[in-house]
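1. this one's structure only:
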């Protein structure tokens, strides 16, 4: 079965794990399902009294599914299998984002960096999702829209067909939905609790521009976005409908819809998750035909539907930079993004640090270094049953010990 195409929130992400705005979120997995041990068969009756048989040793884990727990975040757990899946997702995300734009060494460095933070990111996501629930955040309407967009992108007639397609790729439907739900919850918390408090004034933008004018002396360049309707592997009789799809996308943008949103929904290109953003190009970096066309265009102008070897293409000139020092008006959004990102990252780490200090975050010995770093409150605990730890304002709960009827352990 062909792999489903999933629209992402922050970056491109495989169907098995949806993205967040700045990165990839691992797929939450339910706590291990445990089976009750089988009962011993009754002994056969005998007319003569028989000497009682010596009791056989009983394996307490017989018939149970054993999962290694490597972290507990309040009353939620993170298992080794979730961590392994997050590390694999990191590889897939790095390869997807790097596509022909990185050297092998750069790709490997990116993979190692993402994998290094995989457990920390799992802990962070658990904290954010729990915070969203505490805040009473409801993302069900957005979840329905997101699922419907995935269904549409994959040309499926109904939600039942989408469920079958997801299940056909070895994924649990409820887990699939919950993964998207958690990403939406995480986004909402970040926006409300962190992003809304990070503001950039026009004065700050102007001050940065005046102090860094050298950054904005450039050759003539164009920033481009694309919508691609692929024709690769298609039959000749399918081409008219595909061209019509590209023309429909163009018409919707011309009628006022956002180019980036249309690209996310309708484009088949690898840039769809970034709203179709291709990059910034100087003269000589595009084919002669495209260069002659786009370098004559102004900001926000659109090409007609163009036929290429890969499919039908629509381009938008997001910005046209003249040669020389760029005006503040042309680079204002660029400066705002740079200043916002510079403030958002430390604000986010500080917010997550606060969440950790207000929570029980316990990491299995041997995993602490990759679970938090910095000043995060990461505590080590032994695997002794019925160990509890209390903190002011929070209820006690079991830490890594076995619960009655549970086979989750450090084994």
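-> Thanks, I have it. Since the structure is predicted, the reported quantities are computational estimates derived from the model, not experimental observations.
2. When you work out contacts or count neighbours from here on, use the C-alpha atoms and nothing else.
-> Will do.
3. those strands in the stretch 51-200 of the chain, which residues are they?
-> Counting by DSSP state E, counting those that start in this stretch, the stretch 51-200 of the chain has strands at residues 69-73, 76-79.
4. what about versus this one:
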């Protein structure tokens, strides 16, 4: 057997690398893949090999720590996989197509659960103090600022004359705005009754934005001309600019810091394992 790399005398085969590589690129569409040149593919493969080495190091550490995985845990994971198939036969066919035996699948899952356990152990060592949370809040206040937003609908037509006629119908209360948008608007939001959802300043063309932000909830604009044609805008809801207090932002900050610290802890752990390991590259 040809090993492309060895980690403490445990080999990673070129088949393993190729299989993991093909699995990774299957998530990309053809356009993204056709843009990859030879050096990008080599770099991608090198990253995957690094990942396989990291997993091998985690697995060896899990063995060293004698981490036990029960059959119940393994079967639970197999049941989760089976849930993605419409029948047991379809599941078995998928195993055959991928050249995986049920025993191999069990072994792969056991290995993955052992690695997960080691990673979880590393993550659980993280702690974040209130002082750190407050410091992050004070240093990043601007990122928590929620900008003024408008929730609007619009009707877009080609001529000013048609827009004025529709506006007259709306002002006289002869028709519902959303129904009229479905019937008459030529904009892409017509099927949803002209619904544009919430938007902030800078997301729409200036004439449209100025009109939309000048309205109060329930108000309908005069006819507004833009490069797209003639619009009638209805403001459904408005949210003023808002800066959340520390207590409101605390959970969000905690999640951000935890994510950062967990990644740092895992990187440090990998570096330590690599320093203590004998890694041989055979290419």
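-> That came through fine. Being a predicted model, the structure only gives us computed values, none of them experimental.
5. Tabulate the strands of the stretch 51-200 of structure 1 in JSON lines, adding columns for mean neighbour count and distance to residue 152 of structure 1.
-> As requested, the strands of the stretch 51-200 of structure 1 are arranged in JSON lines below (neighbours: other Cα atoms under 10 Å; distance: least, Cα to Cα, whole Å):
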{"stretch": "strand 69-73", "mean neighbour count": "23", "distance to residue 152 of structure 1": "36"}
{"stretch": "strand 76-79", "mean neighbour count": "20", "distance to residue 152 of structure 1": "33"}
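6. gap between residue 10 of structure 2 and residue 277 of structure 2?
-> As judged by Cα to Cα, to the nearest Å, residue 10 of structure 2 and residue 277 of structure 2 stand 11 Å apart.
7. just residue 214 of structure 2 next, same as before
-> Distance of residue 214 of structure 2 to residue 277 of structure 2, computed by Cα to Cα: 65 Å.
8. likewise residue 15 of structure 2?
-> Residue 15 of structure 2 is 23 Å from residue 277 of structure 2, by Cα to Cα.
9. Also residue 113 of structure 2?
-> Counting by Cα to Cα, the separation of residue 113 of structure 2 from residue 277 of structure 2 is 22 Å.
10. In a markdown table, list the strands of the stretch 51-200 of structure 1 along with distance to residue 202 of structure 1.
-> Output for the strands of the stretch 51-200 of structure 1, formatted as a markdown table (distance: least, Cα to Cα, whole Å):
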| stretch | distance to residue 202 of structure 1 |
| --- | --- |
| strand 69-73 | 41 |
| strand 76-79 | 43 |
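11. Can you tell me which of these is nearest to residue 165 of structure 1?
-> Comparison of the strands of the stretch 51-200 of structure 1 against residue 165 of structure 1 by Cα to Cα identifies strand 76-79 as nearest, at 26.7 Å.
12. who does that closest one touch, helix- and strand-wise?
-> Packing contacts for strand 76-79 of structure 1, counted by 3 or more Cα pairs under 8 Å, 6 or more residues apart in numbering; DSSP states H and E, involve strand 69-73, helix 118-134.
13. Deepest in the core, which of those is it.
-> strand 69-73 (a mean of 23; mean count of other Cα atoms under 10 Å).
14. how much does that strand stray from structure 2?
-> Comparison of strand 69-73 of structure 1 with structure 2 after fitting gives an average deviation of 1.2 Å (mean Cα distance after the TM-score superposition for structure 1).
15. same thing with stretch 177-188 of structure 1?
-> Mean for stretch 177-188 of structure 1 is 2.0 Å (mean Cα distance after the TM-score superposition for structure 1).
16. Quick one: closest of the strands of the stretch 51-200 of structure 1 to residue 180 of structure 1.
-> Of all the strands of the stretch 51-200 of structure 1, strand 76-79 sits nearest to residue 180 of structure 1, with 17.8 Å by Cα to Cα.
17. in the stretch 101-250 of structure 1, which spans are helices?
-> Taking DSSP state H, counting those that start in this stretch to define them, one finds helices in the stretch 101-250 of structure 1 at 104-116, 118-134, 140-153, 159-168, 173-189, 202-211, 239-254.
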